[in-house]
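Q: build me a model:
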Amino acid sequence: MSAATTDSAVSEVAAGSEALPSVTVTTGTRSERARERSPGSVEVIGREQIERSGATDLGGVLRGESSLFVSPDGTQASIRGARREDNVILIDGRRVAGEPSGRYELNRIPTGNIERIEVVKGPGSVLYGADALGGVINVITRDPEPGFHGDIDLQAGARTEDAEAERYNAALGLHGGSLDTRFRLDAQAMSRAAYSETATAAPDGRAGVSSGDLKNYDVQERYTIDEDRRDEADVYTLAGTLEHFFSDDLRVSLQADYLREDRERNYINTGPTQLDDGGRGAVENIPARWLDDNERIGLSAAADWQATETLNLFFRSYRSVYEKERVVTSEPWTDLGYPTGERPEERDRDVTLTDWRQELIASWTPDPGHTLQLGAEHRDHEYEDHQLAGGSETRWDAAVFAQHE
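A: Coordinates of the predicted model:
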């Protein structure tokens, strides 16, 4: 083939090709930039990919992604083998109060209102704190659009090997408004049965109680139970967004979200379980059950102002309140010396976590080749244990950062 023919073929291919759209990310540096220019490894999961996955929650979407491991019960994720506690989960760049380990968040966040997911693989401690050693998962929700739109998603299913492990999901989304004022409302209800496998518990004495002493009670040498590998859960979420454009340069938004869930799991408690003997002894490896009653309310207000052609200011304040009540009981409570009748609540946990944060980010771009970004953040955190006298703790944190590109 001659050089002229080769050049002609290349020109035809170039003329028939389409340029791929640029992918913009924000999580790696807390500022918008093309993904290929991000200093860290950022994976983006778009809306189309989320819909094709058929998943109803965040954990289901992440399960098939590279360098990510989602636990079998779908409650936690590990990025590149890091500890599950060393990953931060964000919604629109903001934290939400919940379990300190991030447990359950993957199946608390529904996919119906997710526009894309940005996964930063690698340490993000400088921008997001010491618990982001493994990486950051930032869920970007969908913006409302003018007009009026709605969508409904209904799903039902069960494992073919275990018809009892059924799952039901219903989601509703409404959004619309004018060019200046827009809204979005999303609601989802999910109910799933537990997935269990047969397990055997061998009780053993503890705290001054020998295995021989257990014969004074009705504690059996072996207990065979259906131990839950995935808890039974009913999760209800409601999220709303209202935004108004005062001008092309100033946008103000309000967000509110509500979570309510009930969880239950049967398991073998390897820790000490108190005998009903006046507090003198305990036994371990006893079948037990815990029941969770959790609730979370979040409120957020933000303003995005393009003050000049070169200066942008972003301010956000948000508050998240998470209430958790857990009751732990032993299944063979009469064998431990407790009287027949109402199941005793051997352990009861009732706590409230409150986070209130304010953040301000200023970005100055004097020319296309230079961007200076300054940021400041303040957090008030309160932990309150309703079961313990003086079980409250309050602390605050403040941080600033600067970056130049």
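
Q: going by C-alpha atoms from here, please, whenever you check contacts or count neighbours.
A: OK.

Q: which SSE is D226 in?
A: strand 223-230 (DSSP states H and E).

Q: now for that strand, which elements pack on it?
A: strand 195-201, strand 250-269, strand 286-306 (3 or more Cα pairs under 8 Å, 6 or more residues apart in numbering; DSSP states H and E).

Q: Throw the ones you listed into a markdown table and include distance to I225, thanks.
A: Listed next are the helices and strands packed on strand 223-230 as a markdown table, based on distance: least, Cα to Cα, whole Å:
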| stretch | distance to I225 |
| --- | --- |
| strand 195-201 | 6 |
| strand 250-269 | 8 |
| strand 286-306 | 7 |
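
Q: nearest to T371, of the ones you listed?
A: Minimum separation from T371 across those (Cα to Cα) falls at strand 286-306, 14.5 Å.

Q: so for the closest one, what gets flagged as buried?
A: 286-292, 294-306 (16 or more other Cα atoms under 10 Å).

Q: what inclination does it have with respect to strand 223-230?
A: Angle of strand 286-306 versus strand 223-230, following axes from the mean of the first three to the mean of the last three Cα atoms, to 10 degrees, is 10 degrees.

Q: tell me who's in contact with the residue nearest to V327 when sequence neighbours are not counted.
A: Setting aside the residues directly before and after it, V327 is nearest to D348 in space (Cα to Cα, 6 or more residues apart in numbering), at 4.6 Å. Counting by Cα atoms under 8 Å, 6 or more residues apart in numbering, D348 touches 325-328, 387.

Q: before we go on, could you also do this sequence so I can check it against the first one:
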Amino acid sequence: MSHLTEFPLARPAGCPFDPPAALTELRAEEPVARMTYPGGHEGWVVTGFAEARAVLADQRFSSRQELLRLPYPLPGLEELTEMPPAAVGDMTGIDAPEHTRFRKLLVGSFTVRRMRQLTERVAEVTAEHLAAMRELGPEVDLVAAFAHPVPAVMICELLGVPYADRDTFQRHVTLLFSADAPAQERFAGITRLQEYVAELVAAKRSAPTDDLFSDLTASDLTDEELAGVGSFLLAAGLDTTANQIALGAYALLRHPEQIPLLLADPDRGVEELLRYLTITHTGVRTALEDVELGGQVIRAGETVTLSTQAANRDPLRFDNPDELDLTRTAIGHLTFGHGIHQCLGQQLARVEMRVAMPALFTAFPTLRLAGEATLRPDHQNIYGVQSLPVSWEETR
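A: Coordinates of the predicted model:
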């Protein structure tokens, strides 16, 4: 039986979009395998698509943060092997019925229909930033000029962050997810973001406006819960989509033959980019009772690490999975998770990508890489691009 002594993070040399080779090999040999966690906990790693999907759908596997073990050390938290309870409002680290209570209040604001109604506004914001990018050019950092600000504006408008506060908010979130900032600075960023959102909650209670935060003030959520949910949504709604757009652009610039396919069918193309890139590459659950999975028995209390990126490349689920193929029907991937914790903002992310990415390559048909991309370290869990220098030729 295979047994990992550490969770592999290093991607194959020259292949920034592929899962670590050790996980790919393990998936072929033993999609549910033993793994020793930092601190000595004996748990499991899952690399197969069917097995990972089964764990995500099974509420006998808990998301409660305090029950989980970390598969790899986090910067600034290298000594942490057991987790504290999730922060108030962090829906990823709790189970039903607490999770159900929060999700029911929010799910109506993120429906497919409601998100598609935002398409026109996403197009306006995209056009504004493409015009600003042209003024800055003909060489820019695509992350700073485009991939980051478009989702930032959208999540701020959706939640009701005042225009005058948006630069401040974006600085807090950027620091929070910075790979370069010391751990103490990142933790301070968390505190400042929470303090800002608490002030925003108080303002919405006293003077509601037409936004999600104001709607939530009419619910039974306490101020602390509102601030927690708000911090969670603001940070998650910005960082993940910004990295999806930036990493997607990087992949297409390295595979330029795929760009016309994106322009011809953005819906299909975006779904394949989501599968191929799998920026949220790792998930963790802990068994609440003994569960049979893939021919193995997961004992109560054992933690299971899910390699979503390996699962999304499983040849038993997708033909030629290591190829980027924008003609593929990639629906059913696990990039947004599965089950009761499936990403609440997935439809907003899809709308933003379906609008912004084709618009980028239409506005700049000669767009090309102008230097080396700076990639985010995998230990941040959300993979992506920190900077992406691009250039273009002006056309008349």
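
Q: what would you report as the TM-score here?
A: Superposed pair, TM-score by TM-score structural alignment, normalised by the length of structure 2: 0.22. Supporting alignment: 149 aligned residues with a Cα RMSD of 7.2 Å.

Q: re the thing from before, after the host helix or strand of the residue nearest to V327 of structure 1, next one along is what?
A: Secondary structure assignment for D348 of structure 1, by DSSP H and E: strand 347-367. Downstream of strand 347-367 of structure 1, the next assigned helix or strand under DSSP H and E is strand 370-385.

Q: just the residues contacting that following strand, thanks.
A: So strand 370-385 of structure 1 is contacted by 349-365, 391-405 (Cα under 8 Å, 6+ apart).

Q: next structured bit after that strand?
A: Criterion used, DSSP H and E; the element after strand 370-385 of structure 1 is strand 392-404.

Q: who does that following strand touch, helix- and strand-wise?
A: strand 370-385.

Q: now the strand it packs on and strand 347-367, what's the angle there?
A: Using the same axes, to 10 degrees: strand 370-385 of structure 1 against strand 347-367 is 170 degrees.

Q: buried ones in strand 370-385 of structure 1, by neighbour count?
A: For strand 370-385 of structure 1, burial by neighbour count (16+ other Cα under 10 Å) applies to 371, 373, 375, 377, 379, 381-385.

Q: structure 2: strands as residue ranges?
A: 3-4, 32-36, 42-46, 61-62, 139-141, 282-287, 291-293, 296-298, 303-307, 368-369, 374-375, 385-387, 389-391 (DSSP state E).

Q: to Q346 of structure 2, which of these lies closest?
A: strand 282-287 (16.6 Å).

Q: now do that closest one: which elements does it pack against?
A: When contacts are defined as 3+ Cα pairs under 8 Å, 6+ apart, strand 282-287 of structure 2 sits against strand 61-62, strand 303-307, helix 308-311.

Q: how many residues are close by L360 of structure 2?
A: When neighbours are defined as other Cα atoms under 10 Å, L360 of structure 2 has 18 of them.

Q: surely it meets L130?
A: Yes - using Cα atoms under 8 Å, L360 of structure 2 is in contact with L130, at 7.1 Å.

Q: returning to that earlier point: R192 of structure 2 is nearest to which of the strands of structure 2?
A: Judging the strands of structure 2 by Cα to Cα, what sits closest to R192 of structure 2 is strand 385-387, at 21.9 Å.

Q: so what does the closest one touch, helix or strand wise?
A: When contacts are defined as 3+ Cα pairs under 8 Å, 6+ apart, strand 385-387 of structure 2 packs onto helix 223-254, strand 374-375.

Q: ok, and the closest non-adjacent residue to V252 of structure 1?
A: Spatial nearest neighbour of V252 of structure 1, excluding adjacent residues (Cα to Cα, 6+ apart): A303 at 4.4 Å.

Q: the one you found against Q255, yeah?
A: No - with contacts counted by Cα under 8 Å, A303 of structure 1 stays clear of Q255, the gap being 11.8 Å.
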